[in-house]
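# Structural data only, the sequence is not supplied:
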């Protein structure tokens, strides 16, 4: 088989994966909008959306239309964007750190966001002027700055960055535990625990509008540096020999992943395994080239997260499981299968 035909097969696989993922994502979002205490048929969901887009003028009950447009559709879209963002960050960090176990929270961003959220909820920092999301975002970016300084702004190499992330995570997790243990009551501790495991319950259109801007800008920057990411796969020396400014590119991409992760965590809490499992699955399907890998990860991550959200709202009657529990229960078997297949391929 010639090199040209191999590239052609990968291209066909990439395009097919995008089409299949997009179709599944559209159907999954429609299902997510229809599921809830008030069951809404998929046809009604589609008509409501097309009505608001000016593509139709069908008669729909006012209550159903309000539930679809004001509550569930925004949640489903934010859910998809969170999955896309975490998958993109996972793919980039696994390459930058040359570590197959790297994922969006390896830089301690999630731990910092947790500390910021706890400080707002329990300690009342900001006296009502600072929201939960703002506090979590401030904590996340504080953790990122801490890691950047500790790892000498990325010049210490991947191993030093990982160690700095571990140190930051331990520090901020300890601060969170201390605040909850010494200052919080039982109800506050329960609320914090639910938030730490991830929840899409409070997201609406403002969160969607902010998140889609962050994801589009972040994905565009990462794709712009896709050739540099391909070079990083072979190490810093190989990237430098190709004329890539290793330190500058690494700092830019670390900052982008930190911004995306901080924004997501500040809105919905910590959600694990998406950024770990999805990039490995996509690489297995279409190969490691980042010009294809990044957009494919975004779509597959969105599908994974929306389906997980559907499961979290359907598995127990009149109760929603934290999304982090579902992603872990699904992610562990998937990751185990990927490791098993990789072992067979060696």
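That came through, no problem. Worth saying up front: this structure is predicted, and the values here are computed from it rather than measured.
# from here on, contacts and neighbour counts on C-alpha atoms
Will do.
# Might you report the residue contacts of the spatially most central residue of the chain?
The chain has residue 86 as the residue nearest its centroid, 2.2 Å off, counting by Cα atoms, centre = their mean. Residue 86 sits next to 104, 260-261, 274-275, 301 when contact means Cα atoms under 8 Å, 6 or more residues apart in numbering.
# before we move on, what SS does it have?
Three-state assignment for residue 86 (DSSP: H, G, I helix; E, B strand; the rest coil): helix.
# picking that back up, let me know the closest of the contacts of residue 86 to residue 323.
Residue 323 lies nearest to residue 274 out of the contacts of residue 86, by Cα to Cα, at 10.9 Å.
# is it true that the closest one touches residue 83?
Yes - using Cα atoms under 8 Å, residue 274 makes contact with residue 83 at a distance of 6.7 Å.
# overlap in contacts of the two?
Common neighbours of residue 274 and residue 83 (criterion: Cα under 8 Å, 6+ apart): 301, 304-305.
# A further structure is provided below for comparison with the first:
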């Protein structure tokens, strides 16, 4: 099945349309949850917060607190996590020439999760506001360093195949270490860790949003600036060298940037799977495999997807909330099976 070709003008038009849809979706999502808030009240509260209010206040103080203090940070974190994970997945799939590559394949998410779990279980209230994301950053970077060190062959530079296989092995080891810490912990924090490992945005607050939001946006911009060079790697290292690109250096740079992005997202939202795997495949059906088109569209589709999946997770069985990773795994896994069946050769 051939992907549709988008002109440059069509790409910009689609991106602008998706941005507008994301903004409208975010505002609409503020009203959903255990306490339903009318859409008219949501729009009035947001307009008043932006200084665009008409002066007539038809909402209660409780509704304003729910929207501005709980749901706005939650939607912002969901959009940042969806965009960041989808962009990272798109880069890794092109970088490694593996359609199954995503942030979880190389042990990055497992390393970030291990660092965060150590802080949650053993630092507790002594941890400062930056301790959790800092531990996740460190865990992600250490996991990536371990993958690179273990994947080195006799010639020194690790190949894409060795990186993938080593990443899978490292991820299993780190997941085992994380599960060991949880099962041997006698602290009540183990229950919170289990929910956090399945993914969720319930802990989003204004103090926790800036780091993942800033790193996701800055990381996507950086990846887009390097998209043309990464495209060259899709044709092999030898081809990249003829174009003046150092494959080893570029691959290391990309892995460090994606590790930082993944670490920031995992620290605040836990393990949310399948977003980085499925979203790039959906976008390829529309725009092809050029990373310069794939990156912005994957980010926007990923942000939209996670914002509405979070609405489903917190509204379907309200007031009980479904772990976000459970919903993304169910929907993403089913879609991926359908996609593979559709592409199956006769």
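Thanks, I have it. Fair warning: this is a prediction, and the values are worked out from it, not measured in the lab.
# hang on, the earlier thing: by neighbours, which of the shared contacts of residue 274 and residue 83 of the first structure wins?
Using other Cα atoms under 10 Å as the neighbour test, these are led by residue 301, with 30 neighbours.
# From residue 126 of the first structure, how far out is that one?
35 Å (Cα to Cα, to the nearest Å).
# Check residue 344 of the first structure too.
54 Å.
# for residue 52 of the first structure, same thing?
In terms of Cα to Cα, residue 52 of the first structure sits 38 Å off from residue 126 of the first structure.
# Identify each buried residue in the lengthiest helix in the first structure, please.
Longest helix of the first structure, by residue count under DSSP state H: helix 3-34. For helix 3-34 of the first structure, the neighbour count (16 or more other Cα atoms under 10 Å) marks 10, 14, 17-18, 21-22, 24-25, 28-34 as buried.
# is it true that residue 262 of the first structure touches residue 140?
Yes - applying Cα under 8 Å as the test, residue 262 of the first structure and residue 140 come out as touching, 5.3 Å apart.
# which neighbours do these two share?
109-110, 113.
# got the residues you listed as TSV, with neighbour count columns?
Formatted as TSV, those follow (neighbours: other Cα atoms under 10 Å):
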residue	neighbour count
109	32
110	34
113	35
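# Dump those to JSON lines, plus secondary structure and distance to residue 66 of the first structure.
As requested, these are exported to JSON lines (DSSP: H, G, I helix; E, B strand; the rest coil; distance: Cα to Cα, whole Å):
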{"residue": "109", "secondary structure": "helix", "distance to residue 66 of the first structure": "35"}
{"residue": "110", "secondary structure": "helix", "distance to residue 66 of the first structure": "33"}
{"residue": "113", "secondary structure": "helix", "distance to residue 66 of the first structure": "32"}
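# quick one: which of the residues you listed is nearest residue 203 of the first structure?
residue 113 (17.0 Å).
# what's the nearest residue to the equivalent of that closest one over in the second structure if we skip its chain neighbours?
Matched to the second structure by TM-score structural alignment, residue 113 of the first structure sits across from residue 112. Nearest residue to residue 112 of the second structure in three dimensions, chain neighbours excluded: residue 136, at 4.0 Å (Cα to Cα, 6 or more residues apart in numbering).
# ok, back up a step: so which of residue 344 and residue 126 of the first structure has more stuff around it?
Neighbours were counted for residue 344 of the first structure and for residue 126 using other Cα under 10 Å; residue 126 has more, 12 against 8.
# I'd like to check which residues are in contact with that one.
residue 120 are the contacts of residue 126 of the first structure under Cα under 8 Å, 6+ apart.
# tell me how far the helix or strand hosting residue 81 of the second structure is from the chain's mean position?
Element membership for residue 81 of the second structure (DSSP states H and E) is helix 72-96. Between the centre of helix 72-96 of the second structure and the centre of its host chain there is 3 Å, according to Cα atoms, centre = their mean, to the nearest Å.
# Many thanks, have a good one.
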